[in-house]
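Q: Mind looking at a prediction? Sequence and model below.
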Amino acid sequence: MSPPILYISRLLPDPVMAAARQQFQLFNEPRDIAPSWETFKAGLREADAAICTLTDRVDTALLAEPTRLKILANYAVGYNNIDLAAATAKGIVITNTPDVLTDSTADLTWALILAVARRVAEGDAYVRAGAWPGWAPTQMLGTDVSGKVLGIVGMGRIGQAVARRAAGFNMRICYSSRTPHTPGQGSSQWDQRALPDLLREADFVTLHVPLTPETHHLIGARQLALMKPTAFLINTSRGPVVDEGALVDALLRRRLAGAGLDVFEQEPVFHPSLRDLRQVVLLPHLGSATLATRVRMGMICLENIAAVCSGRPAPNQVSRTQA
């Protein structure tokens, strides 16, 4: 019996590609750039299973095409790029990669917190430009992190992982979430707050919510106006959670001290004014970008595909109630 046909929309790390070639018949060899619309459509039409990424939009029109596809494994935790209702109606199983990128994304969140507070990117550019005249008492003074209030919007796996790391900085945690959460052993106190109260109270606000119609522009002009002028906004969730124009306006008017952004509204495009704001650290969507994490994400996709193609339930199937 021939192995199932697998379409992979983007080149994945070598160990994942090796396992995919061993287990399946590849529709084609993926490239390290986004596929053309025609290639993507053909892959979903002709393959038994597919791995797509967060940049691949799988909408109602695309899913209306005839297909033999049994499973679409999303190479991400979030799945806002997929019309879940349309896929379910078509009988296509949708899976994601939960848990595996929690620590890498939490680590990167802390990299951004420290970078914006201590002006790391500015300092690096200053030294590289050959402009540094030597140490001075008032040179590039930043903001303390230790002892401050960390506001976490969205207290799922990643939000909790960020909170646990704050214990080492003796920070008080306030969080906004639908459900209450108890800190683990050794963690500082976690206080649940309504979002407006959290924004008024926190010195650092970090976002960890999925992108849904309810969270689109969750942080806009009205919410930013509630924040302290000395506060920093960190986003490693999804770009459209923040109204980018409103954020730029707040930064330009110095109603906010700075921001650390790993995601943007229209990736890879971002608001042009962000480039010139020295109090902002910009990263190219690196949240899960460690080799071990990206390999594990791919292996989870393959495990889900192998299960469905052999008639078993997918370990990480996304249900319509989660959307």
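A: In hand now; what should we look at?
Q: from here on, contacts and neighbour counts on C-alpha atoms
A: Will do.
Q: so where do the helices sit in the stretch 201-323 of the chain?
A: Taking DSSP state H, counting those that start in this stretch as the test, the helices found in the stretch 201-323 of the chain are 221-224, 244-252, 291-309.
Q: residue contacts, the residue nearest the centre of the chain?
A: With distances taken as Cα atoms, centre = their mean, S237 lies nearest the centre of the chain, 3.8 Å away. Listed by Cα atoms under 8 Å, 6 or more residues apart in numbering, the contact set of S237 reads 207-211, 262-263.
Q: go again using 6 Å as the cut-off
A: H208 (Cα atoms under 6 Å, 6 or more residues apart in numbering).
Q: now the strands for the protein?
A: Using DSSP state E, the strands of the chain run over 5-8, 25-26, 49-52, 71-74, 93-95, 149-153, 172-176, 190-192, 204-207, 232-235, 258-261, 280-282.
Q: Throw those into a markdown table and include mean neighbour count and distance to V241, thanks.
A: Below are the strands of the chain laid out as a markdown table (neighbours: other Cα atoms under 10 Å; distance: least, Cα to Cα, whole Å):
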| stretch | mean neighbour count | distance to V241 |
| --- | --- | --- |
| strand 5-8 | 26 | 28 |
| strand 25-26 | 18 | 35 |
| strand 49-52 | 26 | 22 |
| strand 71-74 | 27 | 20 |
| strand 93-95 | 25 | 23 |
| strand 149-153 | 27 | 11 |
| strand 172-176 | 24 | 15 |
| strand 190-192 | 20 | 20 |
| strand 204-207 | 25 | 8 |
| strand 232-235 | 25 | 8 |
| strand 258-261 | 26 | 12 |
| strand 280-282 | 22 | 16 |
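Q: ok, structure two:
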Amino acid sequence: MSGKPVLWLPRRVSDSTIARAHRNYDVIVTETDMPGTADEIVAMSAKADAMMPCHSEHFSADVVARLDPRLKIIANHSVGMDHCDIPALKARNIVVTNTPDVLSDATAELAMLLMLGAARRVVDGERLVRTGSWDSWSPAFMVGKQVSGSRLGIVGMGRVGRAFAAKARGFDMEIHYYNRSRLPEGLEKGAVFHETIESLLPVSDFLSLHCPATPDTVDLMNSRRFGLLPDGAVFVNSARGALVDETALLEAIGSGKLAGAGLDCFKTEPGGNPAFAEFNNIFMLPHIGSATAKTRDAMGFRALDNLDAFFAGETPRDAF
């Protein structure tokens, strides 16, 4: 034994992260790169002092109750924490950290892609060209919804929401937002604050979600709230699938209330919702908001920064 703390990596993280981890830790890598099951997590807690899980590993109260006392810290390779029962982990004196800041731009970029793709009928257009079916043109051909100069509603003005707003300003969008509290003027940058979601929705030609999934935000977008959007609005979700009542979303798309939707997350992951595939005006991606090489390295390094601080006897920067 080297005397180094033992770190378990249940998923395949970036090569740079693994190389750095080997400098300070005895690393156990799960080569199959499949989500760690409850039994695997419990078994590894007797072998590892630390874990670097992703959002795919679930630390429910039942799992936490079975963890071996050897495990001291869970340094998540994610920003979202809804896969961790934080009170249960704190009760076991297990430190929990995440990786904020470093994925904001990548996720905001993807939200912009989803918004543009849904607005400009990317699914229809790509399919026409790819299948060789593009054989005509007219002024009425493939007419979509213009983003530039439109009103954008943002739910959640944290790091990602603000990064998305910054990019949307490049399209001269009029930005409105709902947040638990109003931003300081320096961060608001001319965006219009709404005290309620109900006030925000009627002025949102485009609506983008950037809030966490909590018990209070499950099905935040339901039939009533979709109904408050302007006719022909475009809906974007690059945050969490739990935020959306998918049946209500399908109804809004099917009725024509929404002109389109751009989705990177779903209630069921992996897999998504097969019913969405029936609609060409739903542009979908497989939860890849942070999937750039630069961001994956940054996430891994941020998690390792938290681990290094903990094992140096310091409070990790991103401890909950």
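A: Cool, got the structure. A quick note: this is a predicted structure, and the numbers were derived from the prediction, not measured.
Q: TM-score for this pair?
A: Once superposed, the chains reach a TM-score of 0.95 (TM-score structural alignment, normalised by the length of the second structure), with 317 aligned residues with a Cα RMSD of 1.6 Å.
Q: would JSON lines of the strands of the first structure with distance to G220 of the first structure be doable?
A: Shown next, in JSON lines, are these (distance: least, Cα to Cα, whole Å):
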{"stretch": "strand 5-8", "distance to G220 of the first structure": "36"}
{"stretch": "strand 25-26", "distance to G220 of the first structure": "44"}
{"stretch": "strand 49-52", "distance to G220 of the first structure": "30"}
{"stretch": "strand 71-74", "distance to G220 of the first structure": "29"}
{"stretch": "strand 93-95", "distance to G220 of the first structure": "31"}
{"stretch": "strand 149-153", "distance to G220 of the first structure": "14"}
{"stretch": "strand 172-176", "distance to G220 of the first structure": "16"}
{"stretch": "strand 190-192", "distance to G220 of the first structure": "21"}
{"stretch": "strand 204-207", "distance to G220 of the first structure": "13"}
{"stretch": "strand 232-235", "distance to G220 of the first structure": "12"}
{"stretch": "strand 258-261", "distance to G220 of the first structure": "14"}
{"stretch": "strand 280-282", "distance to G220 of the first structure": "17"}
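Q: between those strands, which gets nearest to D249 of the first structure?
A: Across the strands of the first structure, the minimum distance to D249 of the first structure, taken as Cα to Cα, is reached by strand 258-261, at 11.7 Å.
Q: by contact count, what packs against the closest one?
A: When contacts are defined as 3 or more Cα pairs under 6 Å, 6 or more residues apart in numbering; DSSP states H and E, strand 258-261 of the first structure sits against strand 232-235, strand 280-282.
Q: Without its sequence neighbours, what residue ends up closest to the aligned partner of E265 of the first structure in the second structure?
A: Correspondence of E265 of the first structure to the second structure, assessed by TM-score structural alignment: K267. In this structure, K267 of the second structure finds its nearest non-sequential neighbour in G241, 4.5 Å apart by Cα to Cα, 6 or more residues apart in numbering.
Q: can you pull the contacts of the aligned partner of S150 of the second structure in the first structure?
A: When the first structure is aligned by TM-score structural alignment, S150 of the second structure is paired with K148. Listed by Cα under 6 Å, 6+ apart, the contact set of K148 of the first structure reads M171.
Q: repeat that for 10 Å
A: 166, 169-173, 202-204 (Cα atoms under 10 Å, 6 or more residues apart in numbering).
Q: Ok, D245 of the second structure next?
A: Contacts of D245 of the second structure (Cα under 10 Å, 6+ apart): 218-223, 226, 266-267.
Q: Let me have those residues in a markdown table, adding neighbour count as columns.
A: Output for those, formatted as a markdown table (neighbours: other Cα atoms under 10 Å):
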| residue | neighbour count |
| --- | --- |
| V218 | 16 |
| D219 | 17 |
| L220 | 19 |
| M221 | 19 |
| N222 | 17 |
| S223 | 18 |
| F226 | 23 |
| F266 | 24 |
| K267 | 16 |
